[in-house]
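**Q** sequence unknown, structure follows:
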């Protein structure tokens, strides 16, 4: 039995060492890819270093005392130091100094990362309206994300497109319950609430974004329901020129012209007849009030990295999602809101969704 316990302990130790080296640049907080992430990583390393030093010093003192004052065959009692003013001052002052060393950069970073005055000025300027610096309105819902670029009149979902090497400011809120917006390698996290807006900024480094193939994973970091772990989104990090090109394509996108094949045109009619259009907009310029936008905008659906934020983007997974969304995201609001689709309708609707592209 003892041998088994030691083997399990050894196996656990080896696995801990091996897994500690796991990490990918698109998801790991330990591989920062932006200014905010760099600051947070530096603070984490500083606090870790302080803790390691404290533990090391305490351990050394403990071993020293244990060895020096162990019983040596006599009943002599060591000199007692209780009530020593010198020692009391030392073990009071040292923790205070360590707290100051940690507190000063933490407070400075907190104020720096909370500085959103440039965003407020940009939004107050009618001619700017959130173009320079770029402002993105983020709205979290069960279990999907909406991204609005107010300076350009563009709305999209699930895939967040951001320019690199510049500060991007965010307004964040939730439409149902509390969620939390987090892009681990880039920075965050910050709650999205139903009763107020939170604001912050991020900046992605272009060189490190390239190492992650310009794609990062975003997560909901606040337990919000049965599909909380599946409330993902993707971040596409592009140059400013590529971002401007994408914005122009989105602004000029016309959903009524994309269905070219007979099957896609049939799918467009299915999309209308089954009531999908009542929840899902297919225009990036969605002028409906926020409360009416109850499902992800599908304007550039065919360009997205994932189906429903979690499935690899291919025809089979689109069909699987349309057949039974509850299977893949329990508790999602799409479940049970439409009639059953025949195989012909399913194929047609899939072809139509695959035609919703601004890149092709």
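**A** Sure thing, it's come through. As the structure is a computational prediction, the values presented were derived from the model and not from experiment. Residues are numbered from 1 along each chain as shown.

**Q** CA only for contacts and neighbour counts going forward, please
**A** Will do.

**Q** which stretches of the protein form strands?
**A** Ranges of strands within the chain are 134-141, 144-149, 154-157, 159-163, 167-174, 179-183, 187-192, 198-203, 215-220, 233-238, 306-307, 311-312, based on DSSP state E.

**Q** nearest to residue 82, out of those strands?
**A** Ranking these by proximity to residue 82 (C-alpha to C-alpha) places strand 187-192 first, at 46.2 Å.

**Q** now do the closest one against strand 179-183, angle only.
**A** Between strand 187-192 and strand 179-183, the angle comes out at 170 degrees (axes from the mean of the first three to the mean of the last three C-alpha atoms, to 10 degrees).

**Q** so what secondary structure elements neighbour strand 187-192?
**A** Counting contacts by 3 or more C-alpha pairs under 8 Å, 6 or more residues apart in numbering; DSSP states H and E, strand 187-192 is packed against helix 35-68, strand 167-174, strand 179-183, strand 198-203.

**Q** mind running it again at 10 Å?
**A** helix 35-68, strand 134-141, strand 167-174, strand 179-183, strand 198-203, strand 215-220 (3 or more C-alpha pairs under 10 Å, 6 or more residues apart in numbering; DSSP states H and E).

**Q** can you pull the contacts of the residue located most distally from the centre of the chain?
**A** Seen from the C-alpha centroid of the chain, the residue lying at the greatest distance (C-alpha atoms, centre = their mean) is residue 74, 63.6 Å away. Residues near residue 74 by C-alpha atoms under 10 Å, 6 or more residues apart in numbering: none.

**Q** and if you look at residue 217?
**A** Going by C-alpha under 10 Å, 6+ apart, the list of residues near residue 217 reads 25-28, 159-160, 182-186, 232-236, 309.

**Q** and the nearest residue to residue 187 once chain neighbours are set aside, how many neighbours?
**A** In space, and not counting its chain neighbours, residue 187 is closest to residue 37: 4.5 Å by C-alpha to C-alpha, 6 or more residues apart in numbering. Residues near residue 37, counting by other C-alpha atoms under 10 Å, number 23.

**Q** hmm, back to that, sort out which of the contacts of residue 217 are buried, if you could.
**A** 25-28, 159-160, 182-186, 232-236, 309 (16 or more other C-alpha atoms under 10 Å).

**Q** ok, second structure coming up, stack it against the first:
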């Protein structure tokens, strides 16, 4: 009885963990597939789950039956049940059934694994190519055919196959958009491949699925699936913003911020076709959903980030400017960053 009481103490904790396991942001769950790859992988998970449930039920029934039927009874201290050692029928049964179950699981798994890893099944004109580069702790996206570079927010057209060439600049990361498909490692010095397709418009949450440092859990990004026309307009706007500059600052504060940016930030960050490639490209910074991949996209959060990025995202490579720039200068810099929009 004491053992049962000790076990029951952990029941509330178990129930809480069970409830939390079903929680998740929209666009994050692999159990709510929104694309061809995700649906195929979800079907494999369901087949695996069904097989496991059947096995557990059968084994549980046999176990319960055995402990009830063959339990020790008064007066049967020396009783020995009938032995079935060497029974060929039983041995064949419990050998053949697992083989059949493994075949049911292995055949579709192998078939779909090869099909989903094939990046050459479509004509070049039918796919969108994107190069993904993982950094500590952010994502860079290059569109080679469109000659566009951006970060954190990945735009794709609905219903079109997107082929990703994935690599890393530093450590091993893993590119993963749970609602659209499985994950793929991003290895430094190596290029891996993955293709995905979104069925409907929306924002799908992506993340790093490989432990890569203190802010691994904050290495988020957004995949924005839009209509084909909207995607074409976005490409056109990004190209225009790359060739020239995004919207010119109009207020005195934003103009001051532009000068501060040129003197302090352009060695790492690019705006338009000018600047460095060490940090995220900021050409369309004002159009993004989050700061650092997860924080609210507000001027207040931007100013906190500029002052001390590592206090928000531990391990971030960007230096802090709380002592180098005054509050007025940081405010002006934030005003300038929010003029960096390619939307017309």
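**A** Cool, got the structure. Please read these numbers as outputs of a predicted model, since none were measured by experiment.

**Q** quick one: TM-score?
**A** Laid over one another, the chains give 0.92 as their TM-score (TM-score structural alignment, normalised by the length of the second structure), with 339 aligned residues with a C-alpha RMSD of 2.1 Å.

**Q** circling back to that earlier point, quick one: the residue nearest to residue 187 of the first structure from residue 201 of the first structure, how far?
**A** In this view, residue 37 of the first structure and residue 201 of the first structure are 11 Å apart by C-alpha to C-alpha, to the nearest Å.

**Q** then residue 184 of the first structure?
**A** 14 Å.

**Q** same question, residue 349 of the first structure
**A** 38 Å.

**Q** residue in the second structure paired with residue 15 of the first structure?
**A** In the second structure, the residue paired with residue 15 of the first structure is residue 16, using TM-score structural alignment.

**Q** burial measure for that match, as a count.
**A** For residue 16 of the second structure, using other C-alpha under 10 Å, the count is 10.

**Q** what do residue 37 and residue 201 of the first structure both touch?
**A** Joint contacts of residue 37 of the first structure and residue 201 (C-alpha under 10 Å, 6+ apart) are 187-188.

**Q** could you dump the helices and strands packed on strand 187-192 of the first structure into TSV with distance to residue 114 of the first structure added?
**A** Listed next are these as TSV, based on distance: least, C-alpha to C-alpha, whole Å:
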stretch	distance to residue 114 of the first structure
helix 35-68	11
strand 134-141	15
strand 167-174	10
strand 179-183	15
strand 198-203	6
strand 215-220	20
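
**Q** out of these, nearest to residue 279 of the first structure?
**A** strand 134-141 (13.2 Å).

**Q** so that closest one corresponds to what in the second structure?
**A** Going by TM-score structural alignment: strand 134-141 of the first structure matches residues 128-135.

**Q** quick one, what contacts residue 62 of the second structure?
**A** Residues 56, 68 are the ones in contact with residue 62 of the second structure under the rule C-alpha under 10 Å, 6+ apart.

**Q** now do it against residue 55 of the second structure, distance only.
**A** 11 Å.

**Q** equivalent analysis for residue 343 of the second structure, please.
**A** 56 Å.

**Q** got a list of what the counterpart of residue 260 of the first structure in the second structure touches?
**A** In the second structure, the residue paired with residue 260 of the first structure is residue 250, using TM-score structural alignment. Contacts for residue 250 of the second structure (C-alpha under 10 Å, 6+ apart) come out as 336, 339.

**Q** just checking, residue 316 of the second structure touches residue 138?
**A** Yes - if you go by C-alpha atoms under 10 Å, residue 316 of the second structure and residue 138 touch, sitting 9.1 Å apart.

**Q** overlap in contacts, the two.
**A** Residues touching both residue 316 of the second structure and residue 138 by C-alpha under 10 Å, 6+ apart: 215, 292.

**Q** can you get me a residue count around residue 41 of the first structure?
**A** Residue 41 of the first structure has 18 nearby residues by other C-alpha under 10 Å.

**Q** isn't it up against residue 30?
**A** Yes - using C-alpha under 10 Å, residue 41 of the first structure makes contact with residue 30 at a distance of 7.1 Å.

**Q** what is in contact with those two at once?
**A** By C-alpha under 10 Å, 6+ apart, the residues touching both residue 41 of the first structure and residue 30 are residue 185.

**Q** residue 86 of the second structure -> the first structure?
**A** Per TM-score structural alignment, residue 86 of the second structure is aligned with residue 83.

**Q** distance of that match from residue 161 of the first structure?
**A** 63 Å.

**Q** what about the two, which has more around it?
**A** Neighbour count, other C-alpha under 10 Å: between residue 83 of the first structure and residue 161, residue 161 has more, with 20 against 8.

**Q** which residues of the first structure does stretch 145-154 of the second structure align to?
**A** Aligned by TM-score structural alignment, stretch 145-154 of the second structure falls on residues 151-160 of the first structure.

**Q** same deal with stretch 98-117 of the second structure?
**A** Residue span in the first structure matched to stretch 98-117 of the second structure, by TM-score structural alignment: 95-114.

**Q** again, but for stretch 212-222 of the second structure
**A** With TM-score structural alignment as the criterion, stretch 212-222 of the second structure aligns to 224-234.

**Q** now do the buried residues in the matching stretch.
**A** Counting neighbours by 16+ other C-alpha under 10 Å, one finds that the buried residues in stretch 224-234 of the first structure are 224-225, 227-234.

**Q** tell me the one of those nearest residue 340 of the first structure?
**A** Nearest member of these to residue 340 of the first structure, counting by C-alpha to C-alpha, is residue 227, at 23.1 Å.
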